[in-house]
Each structure stands twice: as C-alpha cells, then as structure tokens.
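Trainee: Return a 3D structure for these sequence lines:
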Amino acid sequence: MYYIGFDIGSSSIKVALVEIATGKSIGVVQEPETEMSMLAIKNGWAEQKPEDWWKHSCNAIAKLKKNYGIASEQIKGIGISYQMHGLVLVDKNGQSLRPSIIWCDSRAVAIGQQAFETLGEEKCNEHLLNSPSNFTASKLKWVKENEPEIYSQVHKFMLPGDYLAFRFSNTINTTISGLSEGIFWDFKKDDIADILLTHYGIDFNLIPDIVPTFGLQSQVDAKGAQESGLAEGTPIFYRAGDQPNNALSLNVFNPGEVAATGGTSGVVYAVTDSLSVKESARVNNFAHVNYTKGADPRIGKLLCINGAGIQYRWLLNNLAVSSYDEMNTLAEGVEVGSDGVAIIPFGNGAERMLNNQDLGTRLVNVNLNNHTKAHLCRAALEGIAFSFIYGMEIMKADGIEIKVMRAGNDNLFRSPIFANTIAIVMNCEIQIYNTTGAIGAARAAGLHEGDFEKFGKNITENDYVMSYKPLPNQKSYQEAYQNWKKELELILNRD
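Mentor: Have a look, this model is predicted:
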C-alpha cells in the first residue's frame, strides 16, 4: 500500500509514491518534462494557469501507475506541497476567474508597503509577525483595486495547494499554515487577521474553511477520480507550502532545528516557539506545519538569499572549467580564506536580508600575479557559505537557536567546502538527507495518525547520507568569515 505526494512548483509538478509500511520512496516523476510556461504580461508580473497544475498532476499520476505497476486502489492517501504565496480565485461553480498570481509576481509590493506604514510596524509585528509585503493578501487587494469585475465574481480565494485539493475533491478548504503564508492569520488573536482584511476591505466570506494540516481534509470525488486516475474516496491527509514542507521532509519540527536549501537561491528555515519579532523586514515568519491553535506556537522563520548557487553557476559558465566537480577539486587545493580573495555573491537582485539593497557581485583582493581560477572557485564557495552565516546571525539576533541543520543532498550542500564552512563557523552539525518535497508530502500523509516518531525514523532509515560536524581548527574559518564580513560591511556602509 502507498501514499502519493505532490509538489507544485513553478517550473514543474513532481509526484512521488512511498510505501506506507516502510516510508521508502518507490518512485518520483516530473510533469511536464520541460519547464511549465509562465505568463509575464508586464515587467514584474508572473502568472500561471491553475488548470495546468491539474493537467500535469493527472499526467504524472498516470505515469507513476504505469511505471511502477500500481493500481489506484493501492494508493491510500494524498499529501500536497505547493509553491507558496500564490493566489487562485474561483467563482461559485469552482471555475478559476483569472490565472494565478504566483509567488515571484511583484505587482502588489506598493500595496503591502502602504499597509505596513498605515497599520504601523509595531502592530504588524505583534499581530502578523510580518509586513503584509507582496504576499497573497496584498495580491488579492490588487485584484480588488484593478480588476473589480473579477473580484465581484469571487466565491473563494485559494492557495495553489488548496486548488489541487479542490480539483480532487470538489471541496474548498485551507490550513492555518497556508493562511499565515498569505498574511491572513493574526498570531496574537490566534484567528483570522481581521486588522489586515478590514484595512484592505476584503470580504471575510472569501476565506475557505480551515482544516488541520494533518488529518482528513477531504476525499477524491467521482469527477476527481475520473480525471486523475485515483480511486474515489482516496483521502487527502496533508497540505503545506513548499518551504514548511521542505522542513517537514527533513524532520524539522522543533525549536533548534533548521532546514536549508542551497540551489540557485538559498533558504534557511528555522523553527521557534517564540512569537517575538525583531527582524520582520528581513526575515519572514509563518505558522509551521505543526502549529496548532491554542497550543505552544511553532513558527517557521524563513530567510531567503537570492545570491547563492547562481554565483557558482556563473563561474562555471565563465571560467575555463568543464564541471562543478572540476571547480570543487580546484577549490580544495586552496587554503581556507582563499588567500584573502573574497567574493560577495549578491548578484541576483535585491537581497531582503540586506534591507532590499542590490549590491551585485563583488570580487575583491585579487592579486593578478598570484591568484588563479582555483582561488575564485574557493572564494565563491566560501562567499556563498558566508552569506548563509550572515543570514543566520540575523536569525540568531531574532531569537533563533541553531542546534542542528538539515539539508537535501543536492547542489551546494554536496560541496564539503561549503557545508564544512557553515558547520564550523556556526558550530552546528549539518545532516544531509537524500529526499525531495514530493517524497516528504507523501510521507506526511501518514501523519494523520500522529506518529511523528515513526515519521522521523522513516526519514533517518531511508534518506540519511552523512553529517558535517564542527572541526577543531575553527580559527582559520572564523578569521576568513570576519574578513569577508568586513568587506561586506564596507560596501553596505559606502553604498
């Protein structure tokens, strides 16, 4: 018997099967095999048709069943992960009224900033734990202001994962974690954020019913079964945004546990039980998947670093090297600190953790007689690692304790230089796991039974790869970080 997990990204839909008894991943497929299309009618806009998510999900189900010889009746539960902060609007018949305004669309920035200034930083921090910023509530306000004929037809708004669940079940609902990512949740009142909805003039009736993150949320109906190929009555047991789900996939639930990703951009997601907010302008705060109303809070603090793996990829494309493996080998031949060469890797747009400054990439202290491409490779890996450390220092100032960091076995964390640098400077263990968001979502379908110990055991037994632990020779790493930080702060103070 199996659980099936969906991960709705902006480039593709990934779907995974896991065996219920062992938690073992049976297979993962991606649809489409090439990248999904994205509409960009104006600069800064980004939209996708929610119907495409459904079409590709159905195609992926068919592929999984065929590839692994699985019958619909063998799939006993559904888990869903999805791209955060998207907005889907449907009418009374469940038809989408416009393309989804997805996470990377920036049209509502000014609306969120105006709300932040009007409501005040103190009230936003106390109640919302965030600035309204460019999140889902602000996007809904944009539709109200700019597309009133569409807004007048809205029956419910949904997040992308809510929409997929709706297409399976013809039932519209959402979760507290989902509402919090859209800035629809008031953490002080532990209820719907009426201060923001009233400010925006948004009808409270547009909010879907709230269901637990883990539990019976809905079931596949006859139409959903016919279109998807899953059996009628198959329960939907779990739903969460991609970053909380990534943390779940790495068994990150408790204060002191941190999840990280090191792809084109970097993410650090730390769990805390504190509602205190000091860095809401630079760090986002959401209800984690195990947040429960009326209980001790579980908050996920999210730090995003735009300039991460894209820096290393740029070097790959512009140095006389053939692969990342070659670059890593070159870097290993250079001592810690890259002989003074430093790369400030912020070349992928404005950095929220730097108060939205766009510094670009900076290469400093290069001696044309002594330094080679090997120094650049090492300096890039160290510079990206140092940017993670700089961000984690911000999070620690905001009350985060870092006992252990867990990351997927991909991209930057496959580099010992990168991972060891963070482990040593931050004095924390980094555990590497070979898992994905779709696998995590499938496993999470089993958490409706409440057995978190079994869930964690499945991750350890099936996915654990290795650990990086703090080494005794920390001084050279600490000195290298302080030198890099000094260069960064010179730029920040000058600019």
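
Trainee: Please make it C-alpha for all contacts and neighbour counts, starting now.
Mentor: OK.

Trainee: if I've got this straight, residue 30 is in a strand?
Mentor: Yes: when the secondary structure is assigned by DSSP: H, G, I helix; E, B strand; the rest coil, residue 30 falls within a strand.

Trainee: so who does it touch?
Mentor: When contacts are counted by C-alpha atoms under 8 Å, 6 or more residues apart in numbering, residue 30 touches 12, 13, 14, 15, 60.

Trainee: okay if I get these as JSON lines plus secondary structure, neighbour count and distance to residue 355?
Mentor: Listed next are the contacts of residue 30 as JSON lines, based on DSSP: H, G, I helix; E, B strand; the rest coil; neighbours: other C-alpha atoms under 10 Å; distance: C-alpha to C-alpha, whole Å:
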{"residue": "12", "secondary structure": "coil", "neighbour count": "20", "distance to residue 355": "31"}
{"residue": "13", "secondary structure": "strand", "neighbour count": "28", "distance to residue 355": "33"}
{"residue": "14", "secondary structure": "strand", "neighbour count": "25", "distance to residue 355": "34"}
{"residue": "15", "secondary structure": "strand", "neighbour count": "32", "distance to residue 355": "36"}
{"residue": "60", "secondary structure": "helix", "neighbour count": "23", "distance to residue 355": "40"}
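
Trainee: Could you also give me the structure for this next sequence, so I can compare it with the first?
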Amino acid sequence: MYSIGYDLGSSSIKVALIDSATGKSIKTVQEPAQEMEILALHSDWAEQSPETWWKHICKATRDIIKDTGVDKNLITAIGISYQMHGLVLIDKKGKTLRNAIIWCDSRAVDLGKEAYEKLGHDWCATHLLNSPGNFTASKLNWVKNNEPEIYKQAYKLLLPGDYIAYKLTGQYATTINGLTEGTLWDYSSNSVATGLLDHYNLDHSLIPVITQNFTNQGNITKDAAIETGLTTNATVRYRSGDQPNNALSLNILKPGEVAATAGTSGVIYAVTDQKHFKEISKVNQFAHVNYTRENATVGRLLNINGCGIQYRWLKNTFNEVSYNDMNTQAATAPIGSDGLVALPFGNGAERMLDNKNIGTQFLDINLNIHGKSHMYRAALEGIAFSFVYGMEILKNDQTQVTVIRAGNDNLFRSEIFATTVATLIGQEIEIYDTTGAVGAARATLIIDNNFTPFSKAIKGNDHIKTIRPIKDNKAYKKAYLNWKKKLLDTINTL
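Mentor: Sure, this is the predicted structure:
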C-alpha cells in the first residue's frame, strides 16, 4: 500500500509518494516547474487563485503515478500540508468567490491591531493565545468591510488545505489546528472563537464542520478521482498548516523540541506545554498536530517573512546560475562581511517586529571594499541573525530549547547560514532529509495518536548530519551585535 502527501506552498506544490509499510519516500514531484505567481494588486497585498492550486495538484498527482508505475488502487491515504493563514471564500455551489488572500498579505494588519486594542491583551492572551493580527479572521473582516457583495455570497470560509480537501472529498470541513492558525479558536472555552467573530460582526455559520486528524476525513469523489488519477478508495486522513506539518515531519512533538525552516519565509517553531505568554503580538501560538485536551501541546511560531526571498532576489538581480555558486562566492568574504549589514525584511509586515514593515536594506556599503561576495554573505548572515534574534524573543518568554531540527533544503544547505545560526544559538542543529510533502504522507500512517512507528520511520530514513557550533565564536558575536544595533536603530526611527 502507498500514501500520498501534498504540500501546498505559495511558490509551488510538492507531491510525495511513500511506502505505507516502511514510511520510505519513493518519489517527490513539484508543480509547476517555475514558481507560482503571487498577485499584488496593491502594495502589501498577496493573492493566488485556488483553482490554480487544484490544477497543479491534479497534474502532479497524475505525473507521480505515471512516473513511479504504482497501481493507483494501492494508494489508499492522503495527507495535506498547506500555506497557513490564507482565506478562501466559496459560495453554496462550492465556487470560489475571489482569489485567496494568502499568508503574506498585509491588508488586514490595522484591523487586527484595532481588535487587539479593544479586546485587550489579557482577553486575547487567554482566549486566542495570540493577538488577532493579520490572520484569517482579520482578513475575513477586511472582505466584509471592503467587498460586501462578495461577503454576502459567502457560504463557508476555508483555509487553503481545507479547500484542497474539499476538492478531493466534496466535504466542507476544517480542524482545530486550522482554526487556531486563523485566530478562530478559543482555547479557554475549547470551541470556535465566537468572541472574536462577534467583535468583527462575522457570521458564525461561515465556519465549516470540525474534523479530527489521523482519522478518515472523507473518501475521494468520482470527479476528483478522474481529475487526479486516484481512486475512490483513497481517503484524506490528515491536514495541517505547513509549519506544524514541517515540525511533525522532523519528529518535533514534545516540549523543548524546535523545528527551523528557511524557505521563502523563515520559521522557528517551538513546541511547549505552556499556555501563558507575554509576546502574543510578536510570536504566534497554534495548537500542534498532536494537541488534545489531555495533551495540550502548543506550537510557538516565530515567522520571518523576509528570508529566502531576499536570497532569491539577489540571484535573479545578478543573474546567478545557482544558489551553490552564490554560496561559494559568499564563502570568500569574511565573517561579518567586512561591516556590510543586510536587514532581510522586505516581504510584508514582520510580526516579530510588531508588524512593522522596514523593508530590505543593505547598510554601511563601502564602495572601495564591498562586492557581490560581501552582499551574498551579508544576506546569508542577515537572515541567520534574524533567526537568532527571534530565538532570543522565544527564550525570554519561557520557551525551552533542547533539540533543534531542520530539513536539508533551502538555506540550510548553506554552510555559512547553518553554522552562523548554530554558533550564535549555542545549539546543535540536526539536519534531516525530509520534506513537508513526505511528512504529510507519513502522517496518514498515524493511528489513534500512536506516533511511535511514525517517529521510527523518520529516525531510520532521514537523518543526514548534525551542524555543531563553532567554539571560537567571537567574530560571529561581534557581527551579530553590529547587525542587531542597526536593526534596532532602524526600528526606532519609524
């Protein structure tokens, strides 16, 4: 038997096929070949077409079945990972009413701030474990205020993964994990966050039915089977936002365990069993994938919007052939990039900076010294320093760190980046060869919240290496303190 996993990102969709008996990855495909378009009709807006997501899901699924030659009748389970905080609105016929407002869209920031001020820190900390911020609930309120005709036609709101599950099963549903990422869940009452919905004057009926993870969430419909190449024997068994899923993919399940991701955006995701936090406007708290009333594990998610997207911008701007070439050039510059500082925040408002948008900046450029190699190293260091800065916020707000794991992709392939993070945090980083799509596929194997076979599959198949801190860290500390001063000076001028 086989399981399939989808990872719906904002850049591409990855599909993984695994052997259900061993958890071993057989093949992963990506669709489309080039990155998906993000529509920015106005400054700080970001939208994508849900129908485009579905088209790529279908093509990638047909491709992986054809490429591997597996019997489609033996693919029995589906797991879904997806970009978080998005808003998809559908009408009673299941048609989308507008483009999805995705995670990096900042149009609802002011609405979230206003709600936070009126509801108060204590109420938000107790009920939401977050400020309302720029999350799904606030985005829905923006639609109500600015596109009333669309809001009137809305039958259900779906998160991006809920939409894919709907296209597969024909059922409107979400999860507790999903609702927490939209600030649509009340931890105090253990129910939908009607207090926030009422504050925004939002219709409660827009919230779909809540389904449980690691259970049958619906069989594939005949239409979906035709479009994807699967059969109606396959069932959706799991869905999760990409960051909790990435943590699960790295076997991050217990308090003190931390997952780090450095893709288009960067994330530190720390599991805790605490529920009282000060920094709810800088750090997000979401129910982890193994959250239950008895085992109230919460994922503390600190996001860095301006992460790999900055390195990609440099690659495109300077017409570089590959990131490996850039990394090689960066290694010729010294630690600290001879004083060149890069602030990598140029992809919307940064929550860990109190939702300020300070943009990407290269500071203290010396035209007689600095060249491309310095810019590449400064970018890698600036992104790494952002992770260190974020970890300081977490540690100062009762978050323990015992283990850090990361996937062997994106910026963690750069020795400069990975070593800088490990050295300044003073913690080893375990690198695993896994992906969100593989993790979503493996999650379908979890039955009755028994994670033991799942964890064994990860440990047996995926560990590659461990990045260790450099003992002589003086140059790293000096460069970081210089960077941090530049960051704080910039923030204080706003």
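
Trainee: After superposition, what is the TM-score?
Mentor: Scored against TM-score structural alignment, normalised by the length of structure 2, the superposed chains reach a TM-score of 0.91; 494 aligned residues with a C-alpha RMSD of 2.6 Å.

Trainee: Assign the spatially most central residue of structure 1 to helix, strand or coil.
Mentor: Taking C-alpha atoms, centre = their mean, the centroid of structure 1 lies closest to residue 243, which sits 2.7 Å from it. Of the three states, residue 243 of structure 1 takes helix under three-state DSSP.

Trainee: Give the buried residues for stretch 13-30 of structure 1.
Mentor: For stretch 13-30 of structure 1, a neighbour-count test (16 or more other C-alpha atoms under 10 Å) marks 13-20, 22-25, 28-30 as buried.

Trainee: Stretch 396-408 of structure 2 too?
Mentor: Neighbour-count burial for stretch 396-408 of structure 2, counted by 16+ other C-alpha under 10 Å, picks out 399, 400, 401, 403, 404, 405, 406, 407, 408.

Trainee: Then stretch 334-349 of structure 1?
Mentor: Of the residues in stretch 334-349 of structure 1, those with enough neighbours to count as buried (16+ other C-alpha under 10 Å) are 334, 336-348.

Trainee: so residue 299 of structure 1 makes contact with residue 288?
Mentor: Yes: at 5.1 Å, residue 299 of structure 1 counts as touching residue 288 under the criterion of C-alpha atoms under 8 Å.

Trainee: out of these two, which sits in the busier spot?
Mentor: More crowded of residue 299 of structure 1 and residue 288, by other C-alpha atoms under 10 Å: residue 288, with 32 against 28.

Trainee: and that one, what is it in contact with?
Mentor: With C-alpha under 8 Å, 6+ apart as the criterion, the residues that contact residue 288 of structure 1 are 177, 244, 253, 271, 298, 299, 300.

Trainee: returning to that earlier point: which one of the buried residues of stretch 334-349 of structure 1 is nearest to residue 111 of structure 1?
Mentor: Of all those, residue 111 of structure 1 sits closest to residue 348, with 23.8 Å by C-alpha to C-alpha.

Trainee: Find the helix or strand that the closest one is a member of.
Mentor: With elements delineated by DSSP states H and E, residue 348 of structure 1 resides in a region that no helix or strand encompasses.

Trainee: Between residue 299 and residue 288 of structure 1, which contacts overlap?
Mentor: By C-alpha under 8 Å, 6+ apart, residue 299 of structure 1 and residue 288 have these common neighbours: residue 271.

Trainee: which of the buried residues of stretch 396-408 of structure 2 sit farthest apart?
Mentor: By the measure C-alpha to C-alpha, 399 and 408 form the most distant pair in these, at 24.7 Å.

Trainee: Could you list the buried residues of stretch 141-157 of structure 2?
Mentor: 141, 142, 143, 144, 151, 154, 155, 156, 157.

Trainee: Centre of the chain to that stretch, how far?
Mentor: A distance of 25 Å separates the C-alpha centroid of stretch 141-157 of structure 2 from that of its chain, computed with C-alpha atoms, centre = their mean, to the nearest Å.
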